[in-house]
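Visitor: just need the structure, nothing else, for what follows:
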Amino acid sequence: MKIAANECIHCNSCVRACPSVFDAIVNVSHDVIIVPELCSGCPKCVAACPVDCIYPDPDWEPTTDVSIWDEVRRG
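Guide: Next up is the predicted model:
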């Protein structure tokens, strides 16, 4: 998934919708970004966005390093 920064209204709906096990969406300075290595590819952020500024990323691939999920689960 990708967030179109020029369309984002910074409401944080996507941040709240991202499953806490992943926490793949973060606020960085004045931008909201999706960390591709943490993104599971679920559409919860897309559904939560009131301005439809989150789009599928054609270059996104699930991470092949499965140990990252152990780190995410430990928090």
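Visitor: going forward, measure contacts between C-alpha atoms and count neighbours the same way
Guide: Noted.
Visitor: could you list every helix and strand that the longest helix along the chain packs against?
Guide: Scanning the chain for the longest helix, with DSSP state H as the assignment, gives helix 67-74. Counting contacts by 3 or more C-alpha pairs under 8 Å, 6 or more residues apart in numbering; DSSP states H and E, helix 67-74 packs against no other helix or strand.
Visitor: next one: it to chain centre, how far?
Guide: 16 Å (C-alpha atoms, centre = their mean, to the nearest Å).
Visitor: and it, what's buried?
Guide: By 16 or more other C-alpha atoms under 10 Å, helix 67-74 has no buried positions at all.
Visitor: cool, stretch 9-19 as well?
Guide: Judged by neighbour count using 16+ other C-alpha under 10 Å, the buried positions of stretch 9-19 are Asn12, Ser13, Cys14, Val15, Ala17, Cys18, Pro19.
Visitor: go on, stretch 48-62?
Guide: Buried, per 16+ other C-alpha under 10 Å, within stretch 48-62: Ala48, Cys49, Cys53, Ile54.
Visitor: to compare with the earlier structure, here is another sequence to fold:
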Amino acid sequence: MAIYITEECINCGACEPECPNTAIYEGGVPWTWGGGTSLDEVELEDGTSVPADEDQEPVSDEFYYIVPAKCTECTGFHEEPQCAAVCPVDCCVPDPDYEETQEELEQKKEWLHQEA
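Guide: A predicted model of the protein is given here:
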């Protein structure tokens, strides 16, 4: 499952540079599919395509957030989610709304970091 940042976040930013998928953003900052990935264009669930560098709406305006669709729990990079490992207040926790198997996380990692 993806990791999410709870409201206990103190906005220290320790988690952001640790994410190998660039799935963590400061509150209020738009995110992109392309940041930290090899994606050029992304087909959304509704069938439309967007350029990977197109800004997307922030998930949170108040505190750091993780984009669930880009979170792989550091699968293929580290033994454990690095955001949780460095968080001083333990607010990076599994997101029950985005449960994924290890195989699904591995497939997502491969999709995000496709070789050209």
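Visitor: sorry, back to before: make CSV out of the buried residues of stretch 48-62 of structure 1 and add secondary structure and distance to Val32 of structure 1.
Guide: Converted to CSV, the buried residues of stretch 48-62 of structure 1 look like this (DSSP: H, G, I helix; E, B strand; the rest coil; distance: C-alpha to C-alpha, whole Å):
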residue, secondary structure, distance to Val32 of structure 1
Ala48, helix, 14
Cys49, coil, 12
Cys53, coil, 11
Ile54, strand, 11
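Visitor: now these as CSV including distance to Val66 of structure 1?
Guide: What follows is the buried residues of stretch 48-62 of structure 1, written out as CSV (distance: C-alpha to C-alpha, whole Å):
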residue, distance to Val66 of structure 1
Ala48, 27
Cys49, 28
Cys53, 29
Ile54, 25
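Visitor: excluding covalently adjacent residues, which one is nearest to Gln82 of structure 2?
Guide: Glu18 (5.9 Å; C-alpha to C-alpha, 6 or more residues apart in numbering).
Visitor: now that neighbour: how far from Ala85 of structure 2?
Guide: 9 Å (C-alpha to C-alpha, to the nearest Å).
Visitor: show me what Val51 of structure 1 aligns to in structure 2.
Guide: Under the alignment (TM-score structural alignment), Val51 of structure 1 maps onto Val89 of structure 2.
Visitor: isn't that match right up against Thr6?
Guide: No - using C-alpha atoms under 8 Å, Val89 of structure 2 is not in contact with Thr6, being 9.9 Å away.
Visitor: ranges for the helices of structure 1?
Guide: 13-17, 44-48, 67-74.
Visitor: for these, which one sits closest to Val28 of structure 1?
Guide: Nearest of the helices of structure 1 to Val28 of structure 1, taken as C-alpha to C-alpha: helix 13-17 at 11.8 Å.
Visitor: who touches the closest one?
Guide: Residues outside helix 13-17 of structure 1 that contact it (C-alpha atoms under 8 Å, 6 or more residues apart in numbering) are Asp23, Ile25, Val26, Lys44, Cys45, Val46, Ala48, Cys49, Pro50.
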